[in-house]
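Chemist: sequence? don't have it. structure:
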């Protein structure tokens, strides 16, 4: 279990992020067209998992926009934005914003992702949503970088994450 804060109040998560240097745990997601996506489907590419509570909040929206901008400069890298939002909300947001370099996926059918990756918020008003985190997985499926953002309303360290590639 880890702790982060929301507006200065501590909240707990379901565990810890996967360790750097180890194989990334398998994960299943629902895409905006309601089809399934697994991490195994992405092997052969570097993967940035941009994990957050909800695409309909200002900080989460900023992170999706920021990674969408960065995506054009990255070779062999897929940016997957992960939340418990319904795929319809994710699709609406990206369509309205013109974001086409990132892929949004939902955990609504596969809530075990939050526990497996240690990011499910287990108490407080956001209980059941995902904490803000970055997990980078190399083309061989090994975790190379992680960040659990200490304050849910704070943006991740984009520079460190992108430099780790």
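Modeler: That came through fine. Fair warning: this is a prediction, and the values are worked out from it, not measured in the lab.

Chemist: when you work out contacts or count neighbours from here on, use the C-alpha atoms and nothing else.
Modeler: Fine.

Chemist: show me where the chain has strands.
Modeler: 3-6, 9-12, 28-31, 36-38, 46-51, 77-83, 103-106, 133-137, 143-148 (DSSP state E).

Chemist: how about the second one: buried residues?
Modeler: I take that to be strand 9-12. Judged by neighbour count using 16 or more other C-alpha atoms under 10 Å, the buried positions of strand 9-12 are 11-12.

Chemist: so what does it touch, helix or strand wise?
Modeler: Counting contacts by 3 or more C-alpha pairs under 8 Å, 6 or more residues apart in numbering; DSSP states H and E, strand 9-12 packs against strand 3-6.

Chemist: this is the comparison structure:
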């Protein structure tokens, strides 16, 4: 289990830590239109899964923008931003920020993603800031659990992993 704090407070992350080389666990989350989305829905593409506690906060906002801007330069890469925000709030954030092509996904209903990737902060029922890069064969080629939830992830390392994944 990864060691993560949020605003300096230790968080419990039930589930297994996902590591480079693992087969990417499946999950079931909700899109903005309330349709279910699974890992298989993006099969054949390299995926950057950007996990944020809440899209309406400064660091989460910046993380979502940064990955979408950077990944737009890479062929066959999809960015999926996952949080426990309600789908309606995610949709409103995208519209208010002019980012209609951002794929925001809600794990609010089942915590399926959080449990499968070991990122649910039990104390807050939010997801811990983390980044996973999954290649087109559903293998994890990069995994980062950000040790302090209010810090930024290593954008450069994640983007480089996506560029070299196939």
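Modeler: That came in fine, so what should we check first? Note that this is a predicted model, so its numbers are computed, not measured.

Chemist: contacts only, for the spatially most central residue of structure 1.
Modeler: Nearest residue to the geometric centre of structure 1 (C-alpha atoms, centre = their mean): residue 51, 1.9 Å. By C-alpha atoms under 8 Å, 6 or more residues apart in numbering, residue 51 of structure 1 lies in contact with 81-83, 130-135.

Chemist: so can I have TSV of the residues you listed showing neighbour count and distance to residue 64 of structure 1?
Modeler: Converted to TSV, the contacts of residue 51 of structure 1 look like this (neighbours: other C-alpha atoms under 10 Å; distance: C-alpha to C-alpha, whole Å):
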residue	neighbour count	distance to residue 64 of structure 1
81	23	7
82	28	10
83	27	11
130	29	15
131	33	15
132	29	12
133	24	12
134	23	12
135	22	14
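
Chemist: would you mark the buried spots in the longest helix seen in structure 1?
Modeler: When structure 1 is scanned for its longest helix (criterion: DSSP state H), the result is helix 58-71. The neighbour-count check on helix 58-71 of structure 1 (16+ other C-alpha under 10 Å) flags 59-61, 63-65, 67-68, 71 as buried.

Chemist: what about residue 27 of structure 2, how many residues nearby?
Modeler: Neighbourhood size, residue 27 of structure 2 [other C-alpha atoms under 10 Å]: 19.

Chemist: right, and it touches residue 116 too?
Modeler: Yes. Counting by C-alpha atoms under 8 Å, residue 27 of structure 2 does reach residue 116; the two are 6.7 Å apart.

Chemist: need the contact list for residue 154 of structure 1.
Modeler: For residue 154 of structure 1, the contacting residues are residue 59, by C-alpha under 8 Å, 6+ apart.
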